[in-house]
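**Q** 3D model of this:
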Amino acid sequence: MSQQFFDNRAAVEANLLAIEASLTQPIKDTEPTLRSRILAKAVVFLAEQIGKRTMELHRQLELRVQLLERRPTPPFFWEWSAGDEFTTGAFVTHRGCLWQCVTYANRTPPGTDASWKLIVGMPVEQ
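**A** Sure, this is the predicted structure:
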């Protein structure tokens, strides 16, 4: 079964209805023990397919988590302080706002030039 089969609910329902329509009469006419064995095999087959798809999705999710965990944590300095030097990607708070440094070796106060990006807050003019 293809990935689209499991990702498309309408396709799953249509396939199950088609299977049911094609098997209903022959299964009803089948001896009960044989009917039970046929249904058991169908259940095992579907469980295997669902299990394979679940494992595939689990592997994809694990890879995404690993990639996210490898990303470097951006440096965070609590409050901007005159004289400190900030590097690209550093976060600071200044006058009630959160800022991210967008230049290397930055010493300017956040909000005074384009070397800082406002992340959260409304800068107050002084």
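**Q** From here on, just use CA atoms for contacts and neighbour counts.
**A** Will do.
**Q** List the buried residues of the helix ranked longest in the chain.
**A** Determined from DSSP state H, the single longest helix within the chain is helix 32-70. Using 16 or more other Cα atoms under 10 Å as the test for burial, helix 32-70 gives Arg53.
**Q** Please name every helix or strand in contact with whichever helix or strand comes after that helix.
**A** Going down the chain from helix 32-70, the next helix or strand is strand 76-79, by DSSP states H and E. Applying 3 or more Cα pairs under 8 Å, 6 or more residues apart in numbering; DSSP states H and E, one finds that strand 76-79 contacts strand 91-94.
**Q** got a list of contacts for the helix or strand harbouring Ser22?
**A** Ser22 belongs to helix 9-29 when assigned by DSSP H and E. Here helix 9-29 makes contact (Cα atoms under 8 Å, 6 or more residues apart in numbering) with 5-6, 35.
**Q** Please provide the structure for the following sequence as well, for comparison with the first:
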Amino acid sequence: MGNYPKYVTREAIESLVDKLSLPKPGPFTQDWEYEVSDETRINEFLSSYENLSMNEEEKFALMIVIIGSLNDAIEKGDVDASILSKTKELLLNEISIHKNTLIYWSLESEDLEDCFAITPFIRCVKEMI
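**A** Got it, this is the predicted structure:
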């Protein structure tokens, strides 16, 4: 397996806080990338991913925010097919950054009943690599 990003760095968090006006992590924050997920901002996050100048660590962190936001939207039954299509395109175009993210969200050995709402989508994307 290659050298794919495995965790969200403090530098990536600080940069995304500035670039996207996201909440700063508190002193006891452990899962900032999930805490700032916001299904109302998915289009903005996708546009930022495509259009802002970001390094791999920032893209890695932002994609986790996007997937967390999409997971929330799917749970509420409120996700547009074009958003899923764009997310799939971004994941596949930069799989070298997002492989570990796909592995995490796919929960390969679990029954779908025990998985995230977005797991079927992630498994579908993962089958394409």
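**Q** Need the TM-score between these chains.
**A** The TM-score (TM-score structural alignment, normalised by the length of the first structure) is 0.23; 37 aligned residues with a Cα RMSD of 2.8 Å.
**Q** So Leu92 of the second structure sits against Val125, correct?
**A** Yes. Contact status for Leu92 of the second structure versus Val125: in contact at 7.5 Å, counting by Cα atoms under 8 Å.
**Q** quick one on the thing from earlier: going by neighbour count, list what's buried in the helix holding Ser22 of the first structure.
**A** For helix 9-29 of the first structure, burial by neighbour count (16+ other Cα under 10 Å) applies to Ile27.
**Q** So for Thr101 of the second structure, what's the nearest residue that isn't a sequence neighbour?
**A** Nearest residue to Thr101 of the second structure, sequence neighbours excluded (Cα to Cα, 6 or more residues apart in numbering): Ile64, at 7.0 Å.
**Q** next helix or strand past the helix or strand hosting that neighbour?
**A** Element membership for Ile64 of the second structure (DSSP H and E) is helix 56-75. Using DSSP H and E, the helix or strand that follows helix 56-75 of the second structure in sequence is helix 81-93.
**Q** and the next element down the chain from that next one?
**A** Counting by DSSP H and E, the element after helix 81-93 of the second structure in chain order, helix or strand, is helix 95-106.
**Q** what angle sits between that following helix and helix 56-75?
**A** Here helix 95-106 of the second structure points in a direction 40 degrees away from that of helix 56-75 (axes from the mean of the first three to the mean of the last three Cα atoms, to 10 degrees).
**Q** for helix 95-106 of the second structure, which positions count as buried?
**A** 95, 97-102, 105-106.
**Q** Next, format those as CSV and append distance to Tyr34 of the second structure.
**A** CSV is the format used below for the buried residues of helix 95-106 of the second structure (distance: Cα to Cα, whole Å):
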residue, distance to Tyr34 of the second structure
Ile95, 20
Ile97, 18
His98, 16
Lys99, 18
Asn100, 16
Thr101, 13
Leu102, 15
Trp105, 12
Ser106, 16
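**Q** No more questions from me, cheers.
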